[in-house]
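Colleague: Here is the input, now give the coordinates:
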Amino acid sequence: MAFSRKKEKIIARMNDLQDGEMKEVNIGEKSILLVRINGKVHAVGAKCSHYGASLVKGILHGHRVRCPLHQACFDVLSGNIEEPPALDALPHFDLRVEEGNIIVSLPGGINDWRTAPMARHNPEKDGRSFVIIGAGAAGHVAAETLRQVGFQGRVVMVTRERHFPYDRPQLNKLYLKTNQSNTPTLRPKRFYGDHDIEILTESEVVHVNPSGKTVLFRDRSSLNYDRLLLASGGIPRRLEVPGAELPGILVLRSLDDANQIKAMADKASRAVVIGASFIGMEAAASLTQCGLSVTIVAPESVPFDRILGEEIGRMYKKIHEKNNVSFKLGTEVTRFEGADKVQSVILKNGDRLQTDFVLLGIGVQPATKFLNGVKLNTDGSVSVDRHLRVTEDLYAAGDIANFIDWRTDERIRMEHWRLAQQHGRIAAKNMAGQEAQFYSMPFFWTTQFGVSLRYVGYVKDWNEIIFQGSTSTRKFVAFYVKQGEVLAVAGCGQDVMVAAAAELMRINRMPTPKELRRDSIDLVRRLKE
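Modeller: Reported below is the predicted structural model:
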C-alpha cells in the first residue's frame, strides 16, 4: 500500500494575522489560505472550487468564508462546502505553531479542491430507490448530496436531454460567444459511475403517479420510487402570433439550443432578440460579440425595470447601445414573416425588422404538466413547505418550486441557477432523513459586455431603492426597501460589499433604510462589528 509523503514548511508567523483575518500564502504554483479564529490558525485551499477565485478577497464571518464572485461558502475549519455554486470542498491542511512560526504539513501534491466523501450503493443495507426528475442545477446537487450524507440506496437521475449535467449559466454568458465546442459539463461521466449515481438520458417523463409512486416515460417504460424529487426546471415560452412556427425562431434553454444558435449565427449577419430580461440581454451581448447586428424588442420601456429598477436598466441599455445593440422598446411582435424561414419581424408600432434568425427570451414556464394528483398553482408551479416537501415522499426544487421566504413568510418562486442548487441540497438532506430547512439567501449574477452585476436577496415590489455610489461610474450598491426593511441588494464593481450584504441579511443585521439614507455604510466593517 502506497502512502503519500508529507513535508512540513514554515509559511507564516502568528503575528502576520489578527483574529478574523485571512492571508493567502503561495507555495510554488499553489496557494493556501490561512485563517485566524479565536487565536487559532486554520489552513485550507485558497481558491474557490467553482471558478477559482481567491477566497482571501471574499468575506469571513465566524468560520464561514464567502467567495466574492458567485458566493460559494466554505467552512474554514474543515474546508467543507456550505453553499453552492461550488461542488467540491477545499483541501484542509494540518498545522502546528512553534516559536511563533506557522508550520503546515504538506502532502506530496497540493490540490486546489477535493471531492467530498460519498457513500456507495449498498442494496443490502438500504433497498430504497430515490428518483430525481431533472439533471439541472437542483437535480445534480441533490444526487451528489444524497451520497454525501450517507444514503446507500439507489439514486436515479432522469433527464429528457441527451447530455450529462452541464453548467447552464455558461451557455448565454460565455459559450455562445466563443469557439468552444466542448460541453461545459459539471462532472466527467466517470464521476457518476464512481459514486453509483445512475443517469437516464433521453428519458422524457409523461406521467407521475404519487399515490402509486410510479414514473411513466414516453416509451411506456416505468420506474418505481420510494422518494421522488421534482427538479424538472422550465420550458421556454413561445409567442402565439402568426408565423411563430417558422424555422429560425429559436429559444435558449439547453445545450442543444445553444449549439443551434451558434450554427445559425455562424451564417448570419443580423438577429432579433425578443425580450429584455437576463436571457435576452445576455444573449444579445454574446451575439453582438460574435459580429452580428442585434436588435432587442420588448414591451417595457427600460430593460430589467421590474427586477432591478429603471436606473440600473438604463445603465445596461447604454452599455448595449455603446456596443451597437439596437432597441425597440415599448412595443411587441404582431407576426413573423418569411418564405422557408423567418425573415422579418413585424412590430405593433408598424416597424418591420429584417433578420436572419430570431431568439426568444421571454421567460419560462414550470415543466410540471406530467404531474397527476398534485395541485398546481396558476403559473404551473408546485407549492412546497420549508423542507421543500410537496407531500409525503415527494419533494420539489428549483424553477418549479413555490417556496416560503423565511424572512417575510411570503411565497415566492425564482428561476436562478444557484437558488436551484441550494434547493437541491436541502431537499436531498430531507429525503435522506435529515431535518433541514431552507434558510439561505438567494443570489444571481449577470455579465454583459464585461460589466457584471450581483444580486442577493429577493423583493418583488419595492418601495424605494437607496444607492451608494453611481450607475454612471458602474460602481454602486443598490438597497431595495420594502415596508421599512432592506430585502435585496444589487451591486456593480462592489463584489465584496454584496457578499457582506448576503451575510448581514443571513444573520439579520442589515442596516436600516434610515441609516442608509443618512450616510454611506461600509457593510464589510458592519459585519465585523
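
Colleague: Only C-alpha atoms from now on, for both contacts and neighbour counts.
Modeller: Will do.

Colleague: Neighbours of I426, how many?
Modeller: Counted by other Cα atoms under 10 Å, the residues lying close to I426 total 25.

Colleague: let's see this one next to it:
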Amino acid sequence: MLADYTEAPVCHVDDLVDGQLKLVHVGDTDVLLARADGQFYALHPKCSHYQGPLVKGLLNGHRLVCPWHNACFDIRDGHRLESPALNGLPTHEVRIENDQVFVRLTTEKESLENPMSAPDEANPDTYVIIGGGGAGAFAAEGMREGGFTGKIIVLTESGEAPYDRPNCSKDYLQGKAPDEWMPLRTDDFYTDYGIDIRTRQHVTSLDSTSKRIELASGETIRYDKAVICSGGKPNPLPASGEI
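Modeller: Below you'll find the predicted structure:
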C-alpha cells in the first residue's frame, strides 16, 4: 500500500534546467526528479543493479547513466537501456501547477522488467546464443524486447544458468552473498519467455553457410541467426611464490 501522503510540491519550475537531476521527497519517499527538453520526469532514485545513487549520474537527453557501473535508463518510461542493470526504474506522475512541480507517487516498487514479447509457436525461426554469461543472457532478453517471438536457445558449457559472475569475486567470495542472489533470472522467467537454457553443452563447430551448430554430444542444431557471446577466461589467482 502507498502511504496516504502520495503527492507533494517538490520544486519550482525554474529550479532545474535541462539535463539536471535533483533528489526530492514526497512524504518519506525519495524520488529522482529529472528535466529534459523542458519536461519533468520522476523516477525511483536508485539504480536497479546495485542501488547506485542516480542523482550523481549523468543525464544526456533522455538517457540517464548510473555513476557506478554505467547502467542506462530512459527517464521517460524508466526502461533499462543498457546493462548491467537487469530491470528498469518505476516512474511517478508529474504535474505543473502555476510555477510549482508536483510529484504523485504511483508505485512502491524499486524495479520493473522491460516489456518483452512472449514466444509464439507459429514462428518457425530459431536464434541460438553461444555463451551463458551476462552477455548471452542480455542478448536473449534483448531479442524478446525487440519483438522476436521465435525459439531462443542458449548454449553454455557451465552447469548453471546465467549468474552474476562479477559478484563471484566480491560479496559471494567473502561469504556475504547467499546462493539465491547469484542467478540473473529465475527458472520461471526463462520458461515464461521461452528462453531455452541448455547447460553443459560444448560447441565444437559453427558453419555459417549451412547454419549448423555441432555439439560434442553429437547433436546438430540448425539456426536462422546465431550470436557468439563466449566471453573470456577467468584470471586465476597466482599460486604462492609466483607473485
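
Colleague: What value does the TM-score take for this pair?
Modeller: After superposition, the two chains reach a TM-score (TM-score structural alignment, normalised by the length of structure 2) of 0.88; 239 aligned residues with a Cα RMSD of 2.4 Å.

Colleague: For stretch 36-54 of structure 2, measure first residue to last.
Modeller: Distance across stretch 36-54 of structure 2, first residue to last, is 15 Å (Cα to Cα, to the nearest Å).

Colleague: Other residues contacting that stretch?
Modeller: Outside stretch 36-54 of structure 2, the residues that touch it by Cα atoms under 8 Å, 6 or more residues apart in numbering are 17-20, 23, 30-35, 55, 61-62, 64-68, 71, 75-76, 78, 84-94, 103, 110-111.

Colleague: Just the buried ones out of the residues you listed, please.
Modeller: The neighbour count (16 or more other Cα atoms under 10 Å) marks 18-20, 23, 31-35, 55, 62, 64-67, 71, 75-76, 78, 84-92, 94, 103, 110-111 as buried among those.

Colleague: Nearest to the spatial middle of structure 2, which residue is it?
Modeller: L86 (2.0 Å; Cα atoms, centre = their mean).

Colleague: Can you tell me the closest non-neighbouring residue to that one?
Modeller: Once flanking residues are discounted, L86 of structure 2 sits nearest to H49: 6.6 Å by Cα to Cα, 6 or more residues apart in numbering.

Colleague: check which helix or strand covers that neighbour.
Modeller: For H49 of structure 2, there is no helix or strand it lies in under DSSP states H and E.

Colleague: And for it, the neighbour number?
Modeller: When neighbours are counted by other Cα under 10 Å, H49 of structure 2 registers 18.

Colleague: I'd like the distance from stretch 169-185 of structure 2 to the chain centre, please.
Modeller: Counting by Cα atoms, centre = their mean, to the nearest Å, stretch 169-185 of structure 2 is centred 17 Å from the centre of its parent chain.

Colleague: same deal with stretch 91-102 of structure 2?
Modeller: The chain centroid and the centroid of stretch 91-102 of structure 2 are separated by 28 Å under Cα atoms, centre = their mean.

Colleague: got a list of contacts for it?
Modeller: Outside stretch 91-102 of structure 2, the residues that touch it by Cα under 8 Å, 6+ apart are 7-14, 40-44, 77-78, 103-107.

Colleague: how does it look with 7 Å?
Modeller: Applying Cα atoms under 7 Å, 6 or more residues apart in numbering, the external contacts of stretch 91-102 of structure 2 come out as 7-13, 40-44, 77-78, 103-106.
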